[in-house]
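K.L.:
A structural model of the following input is requested.
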Amino acid sequence: MAFEGLADRLQSTIKKMTGKGKVSEQDVKEMAREVRLALLEADVNFKVVKDFVKKIKERSVGAEVMDSLTPGQQVIKIVKEELALLMGGEQSKIKVADRPPTVIMMVGLQGAGKTTTSGKLANLLRKKHNRKPLLVACDVYRPAAIDQLETVGKQLGIPVFSQGTEKKPVDIAKEAIAHAKEEHLDYVIVDTAGRLHIDENLMGELTEIKTEINPDEIFLVVDAMTGQDAVNVAETFDQTLDVTGVVLTKLDGDTRGGAALSIRAVTDKPIKFAGMGEKLDELEAFHPERMASRILGMGDVLTLIEKAQENIDEKKAKELEQKMRSASFTFDDFLDQMEQVKSMGPLDEILGMLPGANKMKGLKNVQIDEKQLVHVEAIIQSMTKKERQDPSVMNASRKKRIAKGSGRPIAEVNRLLKQFDEMKKMMKQMSGMQGGKKGKKKKGLNFPFM
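P.N.:
Now for the predicted structure:
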């Protein structure tokens, strides 16, 4: 989870406030001190921390808390609101050009993940917004960067405009925009050159590209794991290019991620997107309020719902619900449901979006071994069609064949069959309870293997 170390510290701090019928100034002082230490430890800019803690203290000892029926809850609400404001308050969307294509210039230091992020952004625009993007390879100093962008484009089925290493980057960018207009493409994402550190040549080239192509957005790609350096890099790029937004990469790590909290406050530029993993579909629009909820252990139900809507086939989910009610679902249904939930992302990340999951017994610091899911798939895929439809036909020789075919021990095959049978019985019982006198149905998605 993003900001894991900071999240643990802040959650344990505000937990002391939960349920307090009365909050004294001393309580607020102690909480503010703990919050201050947690933020500094996470490498949040000192001035940012000072202002943040001051606002919390002022609001927490005000009338809205002291006269409240639930002062403890009010203080937590204040911390959440101020944390969201620190990261920008509300989501900042891409500025779309009046006439296509919308041109986005990607800038940043080498190693921040700029090329991969360009591909992820193109994928997000196409997948979520049904747009037609074009990727442009303007890092002429590193042939590997051009190859990388072309490989990413090929993987995603997104066109890449590339003219090798001989032409000037500014000319490549201009020709790419002309090409996008001819092909009626919606977005042009220009992957510019990075350097290991900021230098005059880099900034001069980027300024020239900006002047010539007049981009609608200039996104600075910053590695969230680089601590306070991320903020210094953001300041320098912003002073020269007047960036319009920040994309944070590696936000799924927990090391010093708190520095990301400083970027908005220091540069006054919004965080537009966040990279939540290495896969090409792991880029999310940045929602400050949702991230504040995640950090404080309040879950992120809206993002979870969005992921489910994107990845879960509603028709299949309804069909499966009917099968589960009649206890007629099969191992094929089981496999299909498992694939859909896996497509939502890592299971520990999904659990982290559930409100209060961090407090649930057995779920705190849970490490889900996704290899186990691979083993389950291997066992099911080693069954015949008849065995998947009707597991009751299983005998010793069939189990032995399945174990051999999946490379798993017979004990594991037996365990899966037993769990599947128990789950079917449980679902039948639940269906009976729900279909009582009132005939009320419980709506929602069913994930049978979770």
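K.L.:
contacts and neighbour counts: CA atoms only from here.
P.N.:
Will do.
K.L.:
and D43, how far from E339?
P.N.:
Going from D43 to E339 by C-alpha to C-alpha, to the nearest Å gives 38 Å.
K.L.:
over to S326?
P.N.:
Using C-alpha to C-alpha, we find S326 at a distance of 22 Å from E339.
K.L.:
which one of D43 and E339 is surrounded by more residues?
P.N.:
Shown here are D43 and E339; by other C-alpha atoms under 10 Å, D43 has more neighbours (23 against 15).
K.L.:
now the residue lying closest to that one once chain neighbours are set aside, what's its secondary structure?
P.N.:
The shortest distance from D43 to any non-neighbouring residue, by C-alpha to C-alpha, 6 or more residues apart in numbering, is to A259 (5.2 Å). Assigned by DSSP: H, G, I helix; E, B strand; the rest coil, the conformation of A259 is helix.
K.L.:
can you count the residues close to A259?
P.N.:
Neighbour number of A259 under other C-alpha under 10 Å is 25.
K.L.:
ditto for A42
P.N.:
When neighbours are counted by other C-alpha under 10 Å, A42 comes out with 25.
K.L.:
and it, what does it touch?
P.N.:
A42 sits next to G5, L6, T255, R256, G257, G258, A259 when contact means C-alpha atoms under 8 Å, 6 or more residues apart in numbering.
K.L.:
another sequence for comparison is provided below:
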Amino acid sequence: MLDNLTQRLAKVVKTMRGEARLTEANTAEMLREVRMALLEADVALPAVREFIARVKEKALGEEVISSLSPGQALVGVVQRELAAIMGADLGPEAAQISFAQQPPAIILMAGLQGVGKTTTVGKLAKYLKEQKKKKVLTVSADVYRPAAIAQLQSVTAQVGADFFPSTAQDKPVEIALAALDWAKKHYHDVLIIDTAGRLGIDEAMMQEIAAVHGAVKPIETLFVVDAMLGQDAINTAKAFNDALPLTGIVLTKLDGDSRGGAALSVRHITGKPIKFAGVSEKLDGLEAFDPTRMANRVLGMGDILALVEEARKGVDAKAAADLAAKVKSGGKFDMNDFKAQLSQMKNMGGMANLVDKLPAQFQQAAGNANMDQADKQVRRMVGIIDSMTAAERAKPELIKATRKRRIAAGAGVQVQEVNRMLTQFEQMQTMMKKLSGGGMMKMMRSMKGMMPGLR
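P.N.:
Now for the predicted structure:
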């Protein structure tokens, strides 16, 4: 995500940190590099101008000049201004979904065709159901695109929310009002209305969505925009913002965008906060947008908080506690435990997703590794374990030559892969043995000795 911009800015940040003194010359050089990086990332020119002006004013201010480490202080200025241009200056409440009305809270989704709007409705329903504990109803008012209604019904069922049926013969305003009536009668907390998209902005589309908006008076009107559109994303955001009283933006396909310009521009152009970002194609791939954390990621500082949240969502706390108790009491780490560890890694979004949230130096260290290949390897290892009998999973030492051939054939891999997986399992088993019987404390003590300031 945002690879090119992150690499360019991380390099600038590294140079800035090393500056013992700030002068007009080296500050101007740094700002020129930042400006070029932003323009290459397809950031709108007005947003770039404002950002550079704000950084320049503060960079040559007393606070930075008089700092003991002006380079570090300047990095802080860039980070804060980057966060501000993405919406941090609007305050934390601006990025929250509002429920300040008599239920159901109505969310109207707007945007062009092909930006992932219908899938985003499903993702948002899942987010509100699981993170906010809301009873959610979805409805499609898209009566033009073939299979749009069926698609929404399918994704809604997958996330476990409720769906209000509609047909291509119905009128969008009537669909929305009927769904609202149903939501009230069945005590739903939230109603999400998916609207029709077009390949381009046209008058009929704007009139129709304005009519739906006027009929149901949503508390949230979210504009869904494809982050990969670059400058086009900014132009469509402006057109929708002029036609509708938008309350926020949802950026989709941010995982596929190496430039990242839309994330920095859309908020600046519309004045509306980015509320969510689609970070993967999976139905749980929607994140509440945090400008400060996104600024850290763009500058190559990583997003450790997001990594912790990912771990909290993906890791089964009870299973982890049970495994710790088992190992501590001298129980043997077996293939069932190994498979559980691999599955938890998959639940956290895979290697690429985890590495994306690490600081730049760690990403560079992992840069030579093929993350997609690593994820495939994890899937193959799970397949190999699934090809074992219950006895083999409980006692891996039973697995000799003939069993290896049978397991390899069952998993559709070569025997060498089975051998490689068994070697990795043995390494994990050895590590687990070390953690039992006070080994954890020894390991912590040795780590403490390596880390200055923790003694």
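K.L.:
still on that earlier bit, for the alignment partner in structure 2 of the residue nearest to D43 of structure 1, what are its contacts?
P.N.:
Residue pairing (TM-score structural alignment): A259 of structure 1 is matched to A262 of structure 2. By C-alpha under 8 Å, 6+ apart, the contact list for A262 of structure 2 reads D42, V43, A227, M228, L229, G230, Q231, A233, I234.
K.L.:
now do 10 Å
P.N.:
Residues near A262 of structure 2 by C-alpha atoms under 10 Å, 6 or more residues apart in numbering: 41-44, 86, 225-234, 237, 251, 254, 268.
K.L.:
and it, how far from T119 of structure 2?
P.N.:
Taken as C-alpha to C-alpha, the span from A262 of structure 2 to T119 of structure 2 is 20 Å.
K.L.:
then L264 of structure 2?
P.N.:
L264 of structure 2 is 23 Å from T119 of structure 2, by C-alpha to C-alpha.
K.L.:
so which of those two has more stuff around it?
P.N.:
A direct count of neighbours by other C-alpha under 10 Å for L264 of structure 2 and T119 places L264 higher, at 28 against 21.
K.L.:
tell me how far that one lies from G285 of structure 2.
P.N.:
Per C-alpha to C-alpha, L264 of structure 2 is found 20 Å from G285 of structure 2.
K.L.:
with V190 of structure 2 instead?
P.N.:
20 Å.
K.L.:
higher neighbour count, these two?
P.N.:
Taking other C-alpha under 10 Å, V190 of structure 2 and G285 do not tie; V190 has more neighbours (23 against 19).
K.L.:
which residue in structure 1 aligns with that one?
P.N.:
Match for V190 of structure 2 (TM-score structural alignment): Y187.
K.L.:
equivalent analysis for Q427 of structure 2, please.
P.N.:
Match for Q427 of structure 2 (TM-score structural alignment): E422.
K.L.:
if we can go back for a sec, any chance of the contacts of A42 of structure 1 in TSV, with distance to V53 of structure 1 too?
P.N.:
Formatted as TSV, the contacts of A42 of structure 1 follow (distance: C-alpha to C-alpha, whole Å):
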residue	distance to V53 of structure 1
G5	19
L6	15
T255	22
R256	19
G257	19
G258	15
A259	16
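K.L.:
just the closest of these to E150 of structure 1, please.
P.N.:
Set against E150 of structure 1, the nearest of the contacts of A42 of structure 1 by C-alpha to C-alpha is G257 (30.3 Å).
K.L.:
show me what contacts the aligned residue in structure 1 for K217 of structure 2?
P.N.:
Using TM-score structural alignment, the equivalent of K217 of structure 2 in structure 1 is N214. N214 of structure 1 makes contact with V103, I104, M105, K174, E208, according to C-alpha under 10 Å, 6+ apart.
K.L.:
the residues you listed, buried ones only, as a ChimeraX selection?
P.N.:
Only the buried entries of the contacts of N214 of structure 1 go into this ChimeraX selection, using 16 or more other C-alpha atoms under 10 Å:
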select :103,104,105
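K.L.:
any idea how far T118 of structure 2 is from the match of A259 of structure 1?
P.N.:
20 Å.
K.L.:
can you give me the helices for the stretch 1-150 of structure 1?
P.N.:
4-15, 25-41, 46-60, 63-66, 71-86, 114-129, 143-156 (DSSP state H, counting those that start in this stretch).
K.L.:
how far apart are the third one and its match in structure 2?
P.N.:
After superposition onto structure 2, helix 46-60 of structure 1 lies on average 1.2 Å away from the residues it aligns with, using mean C-alpha distance after the TM-score superposition for structure 1.
K.L.:
got it, and the longest one?
P.N.:
Once the two models are superposed, helix 25-41 of structure 1 sits on average 0.8 Å from its counterpart in structure 2 (mean C-alpha distance after the TM-score superposition for structure 1).
K.L.:
centre of the chain to that helix, how far?
P.N.:
28 Å (C-alpha atoms, centre = their mean, to the nearest Å).
K.L.:
angle of that helix against helix 71-86?
P.N.:
Helix 25-41 of structure 1 runs at 30 degrees relative to helix 71-86, counting by axes from the mean of the first three to the mean of the last three C-alpha atoms, to 10 degrees.
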